[in-house]
Every structure is written in structure tokens, then in C-alpha cells.
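K.L.:
give me the fold of what follows.
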Amino acid sequence: MPASTASTDSTDSTDSTDDTAPVLVDREGAVATVTLNRPDSYNALSLELKKALVTALETVAEDTDVRAVVLTGAGRAFCVGQALGEHAEALEADPDHAFDTVALHYSPIVTALATMPKPVVAAVNGACVGAGFGFALACDLRVFAAGATLGTAFSGIGLTCDSGLAATLPRAVGEARARELVLLARNFTPEEATGWGIAGEVVPPEEVATAAARIAAQLAAGPTVAYAESKRLLALGMDRPLVDVLGEEAVGQARCGRTRDHAGAVTAFLNREKPTFNGS
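P.N.:
Predicted coordinates:
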């Protein structure tokens, strides 16, 4: 795959070696920043970029030296969704398989973001539409550039939801608002989105990268196993009976309780000290 991926050595900072790759992965300490890198097309999702993003996310998910991830876009946009020129060519060439990319690429990308055993912060530096918006909602936390254009966009081109939006959007804003945003396909701002319940910090555009890095650094210094269990339990708790959730919480607590992070934090509390977490 053409993705440029971060080294897993012990250096404090690593950089992607090819700044023309469709996806860049840079390491700063325990934080990996994954950047969609087609700025001239507003990071529209070409086949090359989608394949590279699947590989990049799988790589940082498996890298135990990475304890938090930032997802962002190069240039003035986060991601404007599918590259429609390429999609039109796929429709003309083989309409029966033009949408295979949903199962092959979009769904694995969202699954990787949502289930990654470490926190993911979306640094939404500009326009965030369609599948790009789905990616942002699949992340755990978001930082939005004030005034950026957000939208679902699908019905505007005769399509329906993908990239998890049928689940994540109504959970964030409620079913009625989600129907409005999907069916009318109108654009909206981060200021509107946060007012509706899409959690995120809204900052001036020039401060997005810094704010996201600050949050990611805080998370990277936290109890990584506990974060992973919390992600799992919060996702499970959305649609499972209470009795099932209680059982899974017991399993999760026991798993966290066996970590050095928990033992060290209890000792620190008893000694009136600030705990230090090493992620294990």
C-alpha cells in the first residue's frame, strides 16, 4: 500500500518520509498524526487515498508505542468525501461494483477509528462533508475550525448514508435532527453542530492543530487500557440490555484492575501524589 507510516522505534519524533503520499503518518512521542494528503482536491477520497488510510489506521492501531491518534487533513479541508470524478468513471466502467468501496474501504476505516484501542481526535481543519463527516463522528473527540463547512451531502447526489452516519449522527443529535440533516442535505457550521449535541471544541482555524495536539498529548499520558475499555463499553451500551452491559462492565473493570496503571494510580492516591500512567 502507498501509505507512509510512522516508525515504531523509540525516538521521540518520527516523520513520514514521502510528503507526496496520499496519507501521512507522523509521530511525536506517543501521539501519531494521520493526515489525509490530497490538499489540491480538498482531500477527496480517491481509491489510492482510501487504501492508504485503511493501512495507516491499522498500523497505528497495532503500534503499542502510539497511545493517542489525531486524524486531520492537509491544506484547507478535512475531507469532502468521495472523489466524484473517479466515482463517475467507476459507474461507467462497472456499475454493479462501483459501490464495493463502501464495504472494502469506508466501513473498515470507520471501524478502525471507532474500535481502535486508544483515543482518536479529529482535527477538523476545514470542510468536512459526506464520508469525511462520518470519519469525524467515528473519532472519540473533535476539534473544529470555526466557520468550517459541515454536511452529510449524500441525498444531494441521490445517495444514502455510509461511513457509519446512520448510527453516529442520530446518537449525536437525535433522530429528528439527523433526518433533517440527511434528507435536506444542507450544510451547517461547527457552531450549529455543537449546539445540537455533536461534541467538539470550536477554535479559530489557525489553532486547530495545536488544540488537537494538546488534547492528544493529554490522552497519550493517560491510562490507555482504561480508555480502550471505555470505548468498547460506551459503544456496547448504546444498544445492549442493561443486564448485558453490567456484565461487560464487570469484565472491563477486572481487565483494567490488572494493569500497572491502576495499581500505580491507587498507590499514588493513597500517597497523595499525582499518578503517572505508562499505558499498561
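K.L.:
make it CA atoms for all contacts and neighbour counts henceforth
P.N.:
Fine.
K.L.:
just the helices in this protein please.
P.N.:
47-62, 84-93, 100-101, 107-115, 131-138, 165-173, 175-184, 190-196, 208-220, 224-236, 242-257, 260-270 (DSSP state H).
K.L.:
what's the shortest one packed up against?
P.N.:
It stands for helix 100-101. Using 3 or more CA pairs under 8 Å, 6 or more residues apart in numbering; DSSP states H and E as the contact test, no helix or strand touches helix 100-101.
K.L.:
contacts for that helix?
P.N.:
Under the contact criterion CA atoms under 8 Å, 6 or more residues apart in numbering, helix 100-101 has no outside partners.
K.L.:
follow-up on the earlier one: could you dump the helices of the chain into a markdown table and include distance to Ala32?
P.N.:
Shown next, in a markdown table, are the helices of the chain (distance: least, CA to CA, whole Å):
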| stretch | distance to Ala32 |
| --- | --- |
| helix 47-62 | 7 |
| helix 84-93 | 29 |
| helix 100-101 | 26 |
| helix 107-115 | 13 |
| helix 131-138 | 16 |
| helix 165-173 | 24 |
| helix 175-184 | 31 |
| helix 190-196 | 24 |
| helix 208-220 | 9 |
| helix 224-236 | 14 |
| helix 242-257 | 23 |
| helix 260-270 | 21 |
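K.L.:
could you identify which of those helices is most buried?
P.N.:
Greatest average neighbour count among the helices of the chain goes to helix 131-138 (a mean of 27), per mean count of other CA atoms under 10 Å.
K.L.:
now do the same contact list for the most centrally placed residue in the chain.
P.N.:
When CA atoms, centre = their mean is applied to the chain, the residue found nearest the centroid is Cys139 (3.0 Å). When contacts are counted by CA under 8 Å, 6+ apart, Cys139 touches Leu113, Ala114, Pro119, Val120, Val121, Ala122.
K.L.:
could you also give me the structure for this next sequence, so I can compare it with the first?
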Amino acid sequence: MAEAASPILFERRGAVGWLTLDRPARRNAIDAATHLALREALTAVEADRAMRALVITGAGGAFCSGQDLAERRDMVAEGEVDLQASLVENYSPLIRRLIALPMPVIAAVGGVAAGAGVGLVLAADIVLAGASARFQLPFVKVGLGPDCGLSWTLARQVGLNRALALLLTGDAFDADEAFAWGLVSRVCPDEALAAEAEALAARLATGPRAAIAAIKRRVREAADQTLDEALAAEAIMQGGLGLDPDYREAVTAFTSKREPRFR
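P.N.:
Okay, here's the model as predicted:
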């Protein structure tokens, strides 16, 4: 019997990891096999000290259409569906691990990103969208509420009012709207999306590792802090980074009028 094709493609190109959802016939919908493959890929990312940036994208003209409802249909028919267990065991750890990565995570979105696919997008640090990108949060259309951290990430990105409107209607929106609302960092032609993501990831991969990890952590934590708490945390952060060899290298490079060479 032929071995089933992997639902994702994962490789490292230099210092940049590329994670491509690869179920184009299902618009890269997530099923049990995809969850397993994602767990294995993230374990590899976390263990690879040579990897300094990660790009997440989709194959076949789609990013990710969310949970594979064909899989859910069979479970519902058999009376075996347990959505809480699915989230606790699969989606919630996935989002936590992506957000916790110390390296920059770039989502390169072409075509549809729906439901859990948008959850993946908002777990990234920078989102690039092709002109064809279409986003949707259709949970209400199937009698559900948001998951994959979207009740937390979406309002922080677009504000409470717009988050509620998007979740209560389930209406789709395009790349330009996503950019205007702050969900997307940049919109580019579809044919340029991969090259844009590659160039940005390569640039970020040369940055100071400790500072990048600290920036990611500090900005996310500050959203739930008072100004005084944020100021105190910044002082602690800078105190640590000031002792890092990359800071000394940057100061030396500046005074020597050359580009820094970070570790």
C-alpha cells in the first residue's frame, strides 16, 4: 500500500523554516493527520537553533480553510464529537506554541483563510497577504463560537466592535479590508507573495535573537498591563538585553560604521 502523502511540507532554507499546509484538494483544511504533522514540525522548529524565522503558508491557491468539516461530519453522524477535547488536545496547544516561538513567524496568505485558518494567521507576528486573500470567521454559521484563540487575538487586532461584527455575521472580507483593519501588515500581488515572504524572513533571520524574542514577548504581555507595569517590565527587559553580546556587537558596529554581525 502506498504511503499517504504528508498534509504539510516542512523544510529549512538557510536560517528560515517553511511550513506549507498541503491539502489543496481540501483548501488545506485541518484534519487529524494535519494536527499530528504540525506537532512534529513545531517540535523540529523548537529544537533547531539554526532556524531564526518561520514562514507559514498554504499550497494550491489557499492558505487554510479551517477545520475539515468532512471529518467532523463523520463524527457527528456517529455521535462521537467532542469539540472541547479537540481544542484542548490540538488547536489550543498549536496556537500557544506558535505564539511562544522566540523567532519571527510570518504568515503568507493567498486565497482563503477561514475559521482556524484565521487563528493561525493571528498567531503569526507579521502577516503578508496576496491580493486574492479572503478571510472569514464562519463559526456562527455552523452554530459555534470562536476558537483557536480568536476571542483573544481578534479584538486585540481590530477592536471589540469590529471583532463582534465579524464573528456575529460570519461575513467574508478581502485583503484590502484586512489591511485597513490591521489584520494584515502588507498586501502584494499574488505572484510576489512567496518572494516577499522569503525576503522578509531572510532579513529578520539576521537580527539579534534575544532582542527579537524579547520584543515578541513584551508587546504581547503589555496588552494586559498598566503603563507602570509595562515601564517596569521594559526596564527589566533592557537590563537583560544590555548584557547580551549582540548589544555590544551593535554598539561596536555603529562606532565602526559597519553593519552588525549578530550571533
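K.L.:
TM between them?
P.N.:
For this chain pair, the superposition-based TM-score is 0.94 by TM-score structural alignment, normalised by the length of structure 2; 261 aligned residues with a CA RMSD of 1.6 Å.
K.L.:
okay, and stretch 153-170 of structure 1 goes to which residues in structure 2?
P.N.:
Aligning stretch 153-170 of structure 1 against structure 2 (TM-score structural alignment) gives residues 138-155.
K.L.:
return the distance of the matching stretch from the chain's centre.
P.N.:
16 Å (CA atoms, centre = their mean, to the nearest Å).
K.L.:
cool, stretch 110-124 of structure 2 as well?
P.N.:
With CA atoms, centre = their mean, you get 8 Å for stretch 110-124 of structure 2.
K.L.:
what span of structure 1 lines up against that stretch?
P.N.:
Taken onto structure 1 by TM-score structural alignment, stretch 110-124 of structure 2 occupies residues 125-139 there.
K.L.:
what's the end-to-end length of the matching stretch?
P.N.:
In terms of CA to CA, to the nearest Å, the two terminal residues of stretch 125-139 of structure 1 are separated by 14 Å.
K.L.:
please apply the same query to stretch 185-205 of structure 1.
P.N.:
Taking CA to CA, stretch 185-205 of structure 1 runs 24 Å from one end to the other.
K.L.:
neighbouring contacts of that stretch?
P.N.:
125-126, 141-156, 172-173, 211.
K.L.:
give me the buried subset of those.
P.N.:
Among these, those classed as buried by neighbour count (16 or more other CA atoms under 10 Å) are 125-126, 141-155, 172-173, 211.
K.L.:
one step back: which among the helices of structure 1 is found nearest to Leu71 of structure 1?
P.N.:
Between Leu71 of structure 1 and the helices of structure 1, the shortest separation by CA to CA is 8.2 Å, and it involves helix 131-138.
K.L.:
what sits up against the closest one?
P.N.:
78-82, 106, 109-111, 113-114, 122, 124, 128, 142, 150-152, 162-165, 168-169.
K.L.:
ok, 7 Å please
P.N.:
The contact list for helix 131-138 of structure 1 (CA atoms under 7 Å, 6 or more residues apart in numbering) reads 79-82, 110, 113-114, 122, 150-152, 162-165, 168.
K.L.:
from those, pick the one nearest Ala250 of structure 1.
P.N.:
For these, the nearest to Ala250 of structure 1 is Ala114 (21.6 Å; CA to CA).
K.L.:
got the contact list for the aligned partner of Asp261 of structure 1 in structure 2?
P.N.:
In structure 2, the residue matched to Asp261 of structure 1 (TM-score structural alignment) is Asp246. Counting by CA under 7 Å, 6+ apart, Asp246 of structure 2 makes contact with Pro208, Phe262, Arg263.
K.L.:
one more pass at 10 Å, please.
P.N.:
Contacts for Asp246 of structure 2 (CA atoms under 10 Å, 6 or more residues apart in numbering) come out as Gly207, Pro208, Arg209, Ala210, Ala211, Thr252, Pro260, Arg261, Phe262, Arg263.
K.L.:
the fourth one matches what in structure 1?
P.N.:
Aligning on TM-score structural alignment places Ala210 of structure 2 opposite Val225 in structure 1.
K.L.:
for Pro108 of structure 1, see how far away its match is.
P.N.:
22 Å.
K.L.:
which parts of the stretch 1-150 of structure 1 are strands?
P.N.:
Per DSSP state E, counting those that start in this stretch, the stretch 1-150 of structure 1 carries strands over the ranges 13-14, 23-28, 31-36, 68-73, 77-79, 120-124, 127-129, 141-145, 150-151.
K.L.:
next, format those as a markdown table and append distance to Arg240 of structure 1.
P.N.:
Below are the strands of the stretch 1-150 of structure 1 laid out as a markdown table (distance: least, CA to CA, whole Å):
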| stretch | distance to Arg240 of structure 1 |
| --- | --- |
| strand 13-14 | 41 |
| strand 23-28 | 35 |
| strand 31-36 | 32 |
| strand 68-73 | 27 |
| strand 77-79 | 32 |
| strand 120-124 | 24 |
| strand 127-129 | 30 |
| strand 141-145 | 23 |
| strand 150-151 | 29 |
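K.L.:
most tightly packed of those?
P.N.:
Mean neighbour count (mean count of other CA under 10 Å) peaks for strand 77-79 among the strands of the stretch 1-150 of structure 1, with a mean of 31.
K.L.:
which residue in structure 1 lines up with Arg13 of structure 2?
P.N.:
Taking TM-score structural alignment, Arg13 of structure 2 has Glu28 as its aligned residue in structure 1.
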